[in-house]
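Undergrad: Pasting a predicted model and its sequence here:
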Amino acid sequence: MTSSPRTPERAGADAGGGPARQQRSTAQNCAITALLVLLVEITGLAYTMVTPALSSIAAAFGAPDISWVVTAVTLVGAISFAVCGKLGDVFGKKRVALACTAVFAVGTALCAIAPVLPLLITGRALQGLGLAVLSLTYGLVRDVLPTRLVPIALGFIGTGMGASTIIGPFISGLLLEQFSFRGIFWFQLGYALVVGLLVWRFVPGTGVRLRVGVDWVGAALLGLGALAFLRGVGTAGSAGWLALVEIIAGVLLIAGWIGYERRAAEPLVRIDLLASRRVGLPLLANACVQFALVGNSMLVPMLVMSPAAAGFGFGATALGVAGFLAASGVSAMVAGPVSGLVSRRCGPRVGMAFGASALTAGAVLMALVHDAPEAVLLAQLVFGVGIGAASAALPNIIVQAVPAEVQGVSGGMLNLVGSCGSSIGSQVLVVLLLLPGTTQTGVGYAETGFVLAFLAIAGCGATALVSALATGPLRHRRTA
């Protein structure tokens, strides 16, 4: 079956592209860039503001298994990256990005008022659609800004995403101390509405359209398969044979999705690229890195907020949690550019191998040495170096591993597989956390559970390291 044509066309007047973008002043282009950076921040804040509140959410609803508060976002986000990216090509990236922001706002409002946990999880699933603004914004930058400013704008967007790992926990801590966890969602709602309106008013659209199809069948098969599989994994300890049925159903649906994608005219994912060692192994490494990233952001607040009377933990406040998470955020922001320089001179596999090694070491330290705040801070600094270095090296590996004509779809696959890794991580780690049982409060976790969970993260780091080393030689282009 042949692919449908991808002919670019203009929808009406040139809205932001061509001569118009060349005529804007530098101040106008800087303002557009700033608004796009603020828009992308909703994706980072959806994680960094909520993970410090997981213990409060668990206590409020009396539910120790709150993994779906994170999984719902990452699972829907994985599908929205690919589907909304295609919709942006067809209907316009700005229009689709604003639609995703509106759905994010609706989901945030539902989270803020949800009387029961299932409704809050539903709201988080709607927030997952907002993650698509990341890939849509990258496209908008290329479409509406002058070519000379595109690399600078993309760099600011990347820096902004890193900044949310530092700023988000502090805002979350302040809100949790003054209000309940619901204050976090009211803040996110106001942020999304204000930034969305500013983007609608001041950021130009683009008339560029592509005649492409949207793989709805592939998206449905992947989404249902992932949902069934993750539900089965999450209930394996309590649902018995029903969990096994869900896991088997999920595997069969994903197998059917792979078969369908091989024949689809406009596939959601290029299966032939996945089968390539130089692409498949880096994608596996990215899934492991995202597993570790989301897992660490979930576990650290729960660990340090545990009462010292339990024999571990420091009884930290929500604002105190921000200091521990900021340690990994700062070191990640420093390690990212350094890894980029290393990738230019020595090849990205070196940066990836270093990052995976540091990630593994930080997770091992968290598992074995967490009896003092200084030890946890040191472990988080090491872990952040690993996350920053690995995250910066992975896109460069993909760029050098694939031909130029498929780099766009490969980048989309990197996001999709990374989101799947996050979804699996949030489920698996809570299962491990609950294995030894909970404390007398019903929502506190035993120390052994944290040890198992952090060792699982270390295992992911080791897998990412092996994947990086086994990728094989790349088309390295040394830059002086």
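TA: Cool, the structure landed.

Undergrad: can we go C-alpha only for contacts and neighbour counts from here?
TA: Will do.

Undergrad: show me what contacts the residue nearest the centre of the chain?
TA: What sits nearest the mean C-alpha location of the chain, by C-alpha atoms, centre = their mean, is S419, with 5.5 Å. S419 sits next to 74-75, 77-78, 287, 290 when contact means C-alpha atoms under 8 Å, 6 or more residues apart in numbering.

Undergrad: Please, which helix or strand holds the closest residue to G173 other than its chain neighbours?
TA: If the residues on either side of it in the chain are set aside, G173 comes closest to L319, at 3.8 Å by C-alpha to C-alpha, 6 or more residues apart in numbering. Using DSSP states H and E, the element containing L319 is helix 318-346.

Undergrad: ok, second structure coming up, stack it against the first:
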Amino acid sequence: MRIDTSSDTAHDCDEGGWTPRLICSLVTIVLLLEMLAVSYMMISIALPEILAHYETTQGAWLLTAFLLVGAISCPLVGKLADMHGKRRLLLACTLIAALGSLLSALATTYPMLIAGRALTGLLTPCLFLSYSLIRDVYPKRTVPMAVSIATSGMGVITVLAPFLAGWLIDGFGYRSIFWFAVIGLTVLAGLIVLTTDESSIRAHARLDLIGAPLLSIGLAAILVAISFGSRWGWTAPSTLGCLIGGAVLLGCWIASARVVRDPLIDLRVLRRRTVALTTVGAGACYGAGTVFSLVLPLMCMTPSVLGLGYGFDVTAKGFAVFQAPFGAATMLGGILVGVLVRRVHLRQLMAAGLLIETLAALLSAGVHDHKILLIVFIGLFGLGQGLIYASIPNLIIAAVAPQLQATSASIVAVAQALFAAIGPILAFVLLNAHIALAKEGEVFYTDRGITLVFVLSATVALIGAVAAYALPRSIRELTLPDADARTSPTRSAANA
């Protein structure tokens, strides 16, 4: 891989501050990333209505299809962004996601709905593309706060979004959330063109046409086995075939990544301790958060008269009372990182966030019928999310050179998407093993099933906390050698 370094430090040397155009650019990026969060949240809130409409218990695939495509596309998008420009790929992903939302809005069958959600999964790379673009084109001293705000959201949006979701779903049905996404994403694509500059940093590389299908098919096969294993039987030929076949393909991908000149994911980057542990912690954060957000509407919107030990019988709009504190606390956590980043080590902030998530999920596991306490625990979990969301990109920015920002961030994004994709599958495996009753096409779960899902969320967060505490105290920037100097040790930073 050959890197164009003609303007690597152009923005590093720029000590300028905030301008009206820069503020508009940040607001636009925040709104785009909020569309990612809002889209995911709206699906969780609409999930009971969607499952009842299509009479299915395979709700996990509404979330998993979105995240699976996100996981598979991140390395390719990251590579293309380094080669052709981060803003260009950001716009492409945004517009394809809008087309996916259009397909979901018009879906007449459940598979068609899932296909639309899969295309919308291209919103996932927008997260790392955004903060990598900020790193390239914003003045240096504005980057930490801009990244923290961009990745944790603006409080007003995160607080109001649940009420918007409830109003749309209750008033116009679940299809309205997809139409909202179509309009919002199209408008934001235009605003990005008007407010945000393109990065001038380029890496000259070749696309890994061997690694892409090996990685994508291998991951998909394993996720299919995990999703349908409880129905097919864990020892059934179909389940074992998917598991073994997926593992073999992933093994082949690892082997190819070691010999291909420009692999889809450069495994040398993962040998960097900071990148590897940040990747694990980031994945755990997203996995824990996905599971937590999945079970909340199922629990809160269940009628209390069923006597299952949980349920407040709230509508989608009423659920906003539970969701809004989560968004506000997430915003607060992100701002705290922006304020403290120069005084408190990022590893401490990230670990603290994951431990807060662990505690909040365990407390929620023990309280299913007390509304006020549950809202407090939800807010606590959101605070942890905000601390982690803002810590992740700042860690990556500190750990790798500008030319590797998109590629390295895509590795983290793959872990985030994979943990978040597997989380709902495992959650529904637990829930579908604890069905209390089925009524008029709707399935309701036992109190024990709900408890186990919260415990799953806490366990995943705890794994991430351990990884975060293992991060090195001193972070040095990694620079990989280019194609003409791969064997030169002076061009590569030592592992932390």
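TA: It's in. Everything quoted here is computed from the prediction, not taken from an experiment.

Undergrad: Report the TM-score for the pair.
TA: TM-score for the superposed chains, counting by TM-score structural alignment, normalised by the length of the first structure: 0.87, backed by 466 aligned residues with a C-alpha RMSD of 3.0 Å.

Undergrad: picking that back up, tell me the spacing between the residue nearest to G173 of the first structure and L378 of the first structure.
TA: With the distance defined as C-alpha to C-alpha, to the nearest Å, L319 of the first structure ends up 19 Å from L378 of the first structure.

Undergrad: Over to A27 of the first structure?
TA: A27 of the first structure is 41 Å from L378 of the first structure, where distance means C-alpha to C-alpha.

Undergrad: Show me which of those two is the more surrounded one.
TA: With neighbours defined as other C-alpha atoms under 10 Å, A27 of the first structure and L378 compare such that L378 has more, 19 against 9.

Undergrad: so which helix or strand takes in the more buried one?
TA: With the criterion set as DSSP H and E, the secondary-structure element containing L378 of the first structure is helix 373-401.

Undergrad: and whichever helix or strand comes after that helix, how far from the chain's centre?
TA: Sequence order places helix 407-434 as the next helix or strand after helix 373-401 of the first structure, per DSSP H and E. Taking C-alpha atoms, centre = their mean, to the nearest Å, the mean C-alpha location of helix 407-434 of the first structure is offset from the chain mean by 8 Å.

Undergrad: can you give me the helices for the stretch 201-350 of the second structure?
TA: 211-232, 237-259, 267-270, 273-300, 320-340, 346-366 (DSSP state H, counting those that start in this stretch).

Undergrad: Same check on the stretch 1-150 of the second structure?
TA: According to DSSP H, counting those that start in this stretch, the helices that the stretch 1-150 of the second structure contains are 20-54, 60-84, 86-105, 110-120, 124-137, 143-152.

Undergrad: Quick check: A361 of the second structure vs Q403 of the second structure, distance?
TA: For A361 of the second structure, the distance to Q403 of the second structure under the criterion C-alpha to C-alpha works out to 38 Å.

Undergrad: Which residue of the two possesses the greater neighbour count?
TA: Set A361 of the second structure next to Q403 and count neighbours by other C-alpha under 10 Å: A361 wins out with 28 against 22.

Undergrad: Now check the first structure for the residue matching that one.
TA: In the first structure, the residue paired with A361 of the second structure according to TM-score structural alignment is A363.

Undergrad: What sits closest to that match if chain neighbours are left out?
TA: Here the nearest residue to A363 of the first structure in space, its sequence neighbours aside, is A458; by C-alpha to C-alpha, 6+ apart that works out to 5.1 Å.

Undergrad: who touches that neighbour in this structure?
TA: Shown in contact with A458 of the first structure (C-alpha under 8 Å, 6+ apart): 292, 359-364.

Undergrad: Most neighbours out of those residues, which is it?
TA: Using other C-alpha under 10 Å as the neighbour criterion, L359 leads the contacts of A458 of the first structure with 35 neighbours.

Undergrad: Find the nearest non-adjacent residue to T48 of the first structure, please.
TA: Take T48 of the first structure and drop its neighbours on the chain: the residue closest to it by C-alpha to C-alpha, 6+ apart is G168, 5.0 Å away.

Undergrad: no, scratch that, I was asking about A392 of the first structure
TA: Leaving aside its sequence neighbours, A392 of the first structure is closest to G336 (5.2 Å, by C-alpha to C-alpha, 6+ apart).

Undergrad: any idea what sits nearest the counterpart of P64 of the first structure in the second structure, other than its immediate chain neighbours?
TA: Following TM-score structural alignment, the counterpart assigned to P64 of the first structure within the second structure is T57. Setting aside the residues directly before and after it, T57 of the second structure is nearest to L51 in space (C-alpha to C-alpha, 6+ apart), at 6.5 Å.

Undergrad: Show the contacting residues for the one you found.
TA: When contacts are counted by C-alpha under 8 Å, 6+ apart, L51 of the second structure touches 57-59, 442.

Undergrad: Measure how buried the aligned residue in the first structure for F319 of the second structure is and give me the count.
TA: Aligned against the first structure by TM-score structural alignment, F319 of the second structure finds its counterpart in V321. The tally of other residues near V321 of the first structure (other C-alpha under 10 Å) stands at 23.

Undergrad: what's the counterpart of A427 of the second structure in the first structure?
TA: Mapped onto the first structure by TM-score structural alignment, A427 of the second structure lines up with L429.

Undergrad: and the residue lying closest to its match once chain neighbours are set aside, what does it touch?
TA: If you skip the residues right next to it in sequence, L429 of the first structure has A453 as its closest partner in space, 5.3 Å away by C-alpha to C-alpha, 6+ apart. Going by C-alpha under 8 Å, 6+ apart, A453 of the first structure touches 367, 429-430, 432-433.
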